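Undergrad: the following comprises the amino acid sequence and a computationally predicted model.
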Amino acid sequence: MFRFANPEYLYLLFILPVLVVGFILLNIQKLKVVKKLGDLKLIKRLMPELSLKRSYLKFWLIFAVIVFGVIVAARPQFGTKIEKVDKKGIELVIAIDVSNSMLARDVNPDRLSKAKQILTRIIDERKNDKVAIVVFAGEAYVQLPMTTDIQSAKIFLENIDPSLVPVQGTVIGSAINIAMNSFTSDKEVDKSIILITDGEDHEDNGVQLAEQAAAAGIQINVVGVGTPEGSPIPVSPTSNEMKKDSEGNIVVTKLNEDMCKQIAQAGKGMYVRADNSNNALKSLQAELDKLQKKNVEGSAYSEYDEKFQFFAWCMLILLLVEICIFDKKNRIFRNIRLFR
């Protein structure tokens, strides 16, 4: 992919036709003045050191310099590049529940959207951390391996929806297990899992896996999304039709706070409930800030790589050539007839 970072400078190219017209008119005017002095062939013999073609060449060199200068100012960029970055932070795995129950609208706009809003703000604050993303419903998958590229993490997070996991259900234990295996082998840096869910665990081994994580030095913080009173589950994110059971009754999903609190306690972390205030977010950030940070090296992807250097070198070379060309023939090199 190619683009200009500052395309507004390309409007300067509209002055180029004006320069060409001005140069032509100026030369026509000069020709008229010379003709008043006499025959052109005779005048050329009287001024053997004058070379009109040199002036033409100098103009077109300056013309090309201006073109390249405008291109440099517009900053052409092409492709992608990978940069090595050194940061001081922790390793963080975000495990997000994408089961259909997360479409419930007992929080605004719905549980999944609220979870993504909270996690985006957390990622924005954790710019120096390594981040991985795990999605789970009836199965758990690594959506993004451990990386220092925070921008990529935000892009992956934005695209999360229930269709990523075709098997429905909520397997918190499997999600914790996958998250534990997503960390690096670096034992000096602290590790944490943020588990964001409505707490409806269909495996019933989440607490046991949280204890194993804590024993391995991995802290688990849980964010509960939803309300204890519960809410119906929409058939789709944009539908007003609600899911029904086999008997035709509307299915209501409730936040299982007891399960969330047990997992957080077993994982030696904290439990917070997602709401419309910033209190939960601030508490979670404060808890993560307590962890020991270490220098971590990783790769970050810059979407575009600067390519103005080629045009800058062309501009410099043409400018040097223009400077070395004189309007009049040099007496030392007058017998060298490059410009007849």
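TA: Received, thanks.
Undergrad: going forward, measure contacts between C-alpha atoms and count neighbours the same way
TA: Fine.
Undergrad: centre-most residue in this structure?
TA: By C-alpha atoms, centre = their mean, the chain has its centre lying nearest to Gln151, at 4.3 Å.
Undergrad: secondary structure class for that one?
TA: In the three-state summary, Gln151 is assigned as helix, counting by DSSP: H, G, I helix; E, B strand; the rest coil.
Undergrad: how close does it sit to Val131?
TA: Distance from Gln151 to Val131, counting by C-alpha to C-alpha, to the nearest Å: 10 Å.
Undergrad: quick one, strands of the stretch 51-200 of the chain?
TA: Ranges of strands in the stretch 51-200 of the chain, per DSSP state E, counting those that start in this stretch, are 76-78, 81-89, 91-97, 130-136, 140-147, 191-197.
Undergrad: TSV please, covering these and showing mean neighbour count.
TA: Output for the strands of the stretch 51-200 of the chain, formatted as TSV (neighbours: other C-alpha atoms under 10 Å):
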stretch	mean neighbour count
strand 76-78	18
strand 81-89	14
strand 91-97	28
strand 130-136	26
strand 140-147	19
strand 191-197	27
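Undergrad: what about versus this one:
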Amino acid sequence: MIWEDGFYLWFLLLIPLLYGGYWWHKRQQGERRSEYFDNRLVQQLRKNFWKTGDKVRLISFLAATLFFIVALAGPKIGTEVREVQRKGVNLMVALDLSTSMNAEDVRPSRLEKAKFEINRLINRLQGDRIGLLIFTDQAFLQVPFTTDYSALRLFIDIANSDQMPSGGTNFSAAMRTAQDSFNSLDEQEQGNAADVLLFVGDGENHGPGYDAQLEELVESNVVTFSIGIGTPNGAPIPVYDENGTLASYERDNSGNTITTRLESDAMRNIANAGGGEYYEIRSGSDNIEPFFSRLDELERGEFSSQEFADYKNQYQVLLGIGLFFLMITLFFPETKPRIFEK
């Protein structure tokens, strides 16, 4: 047997306290009575008093308290089989980890803000399968489609531009990797759920054209949404030393400080061609709340049906017994019934 909330069992200590309070009250009452009346007069005044009935009401009250407290703690005895169905969409998040995502025109940085919004998205998911791919000029599938949201959060938290071999950006490679991930789902795993690609970055693309890869996603019924992070004015790309102190800014071959800007047109075109919507984050207070609503509108498939055994909460039985003793406390006669009189 286990308990839903064993903390409530501490309230069982109230039972001896209640009994002790009752005993002390009766003793004080008897002492005060003896100051004014002798025992013979008290017996006359309390001629119909039934001492046994008084004890029955006390015991019933304490028993009711006992069962109510134990019921409140939620005893779980035995097992029951439950069936859980997972329904949702297949969502792949493509996160840009190029060095330009370290720019701080969106506080605390473009990348940290993107990670924060993705974590907010994960918190809203219910049964959806989600994967994570990261890309610069190369793309890597970091987390295949999964419903293990805790594990996914760990990979998102450690994502940074230092883990990638280079700092450029190649949209085509990211889209190709996303396509391979969706193709890896067989018909049973697919579950007639909508396939969604969420493209997150600042829009700077240093690789080849990606129109062919985007068209292939559309032909595969993958709906592509995009999130642009940054500002049109842009910002330099900071470089921090191992102590976390700002050392310098990224520079080009001529020694000039590089300014990275949000390429909103590129991100908007990706969403428009992919059948989704474009969202923009220009400040730390912006969010992707509208995307949550659109995600709820997409077709949700049934991925799997699982059965598991769980302890069954039996508080109802104890609650019924407690009510029975409470009824005895309230309605048991205070005077001796005639059938017990000699």
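TA: Nice, thanks for sending it over. This one's a predicted model, so the numbers in the text were calculated from it and none came from an experiment.
Undergrad: care to give me the TM-score?
TA: Once superposed, the chains reach a TM-score of 0.59 (TM-score structural alignment, normalised by the length of the first structure), with 306 aligned residues with a C-alpha RMSD of 5.7 Å.
Undergrad: any chance of the strands of the stretch 51-200 of the first structure in a markdown table, plus distance to Leu291 of the first structure?
TA: Listed next are the strands of the stretch 51-200 of the first structure as a markdown table, based on distance: least, C-alpha to C-alpha, whole Å:
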| stretch | distance to Leu291 of the first structure |
| --- | --- |
| strand 76-78 | 39 |
| strand 81-89 | 9 |
| strand 91-97 | 10 |
| strand 130-136 | 13 |
| strand 140-147 | 18 |
| strand 191-197 | 8 |
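Undergrad: ok, Phe135 of the second structure - how many residues close by?
TA: 29 (other C-alpha atoms under 10 Å).
Undergrad: what's near enough to touch it?
TA: Contact analysis of Phe135 of the second structure by C-alpha atoms under 8 Å, 6 or more residues apart in numbering lists Ala94, Leu95, Asp96, Leu97, Ser98, Met164, Thr169, Asn170, Ala173, Ala174.
Undergrad: please tell me how far it sits from Gly191 of the second structure.
TA: Distance from Phe135 of the second structure to Gly191 of the second structure, by C-alpha to C-alpha: 28 Å.
Undergrad: quick one: contacts for the residue nearest to the centre of the first structure?
TA: No contacts exist for Gln151 of the first structure under C-alpha under 8 Å, 6+ apart.
Undergrad: for it, give its distance to Arg126 of the first structure.
TA: Here Gln151 of the first structure is placed at a distance of 11 Å from Arg126 of the first structure (C-alpha to C-alpha).
Undergrad: try Asn256 of the first structure
TA: Taking C-alpha to C-alpha as the measure, Asn256 of the first structure falls 28 Å from Arg126 of the first structure.
Undergrad: what are the ranges of the helices in the first structure?
TA: For the first structure, helices defined by DSSP state H occupy the ranges 15-37, 40-46, 52-74, 111-125, 150-158, 172-180, 206-215, 257-266, 279-289, 308-324.
Undergrad: residues contacting Leu298 of the second structure?
TA: Val89, Ala194.
Undergrad: skip the chain neighbours and tell me the closest residue to the alignment partner in the first structure of Val196 of the second structure.
TA: Counting by TM-score structural alignment, Val196 of the second structure lines up with Ser192 in the first structure. Spatial nearest neighbour of Ser192 of the first structure, excluding adjacent residues (C-alpha to C-alpha, 6 or more residues apart in numbering): Gln219 at 4.6 Å.
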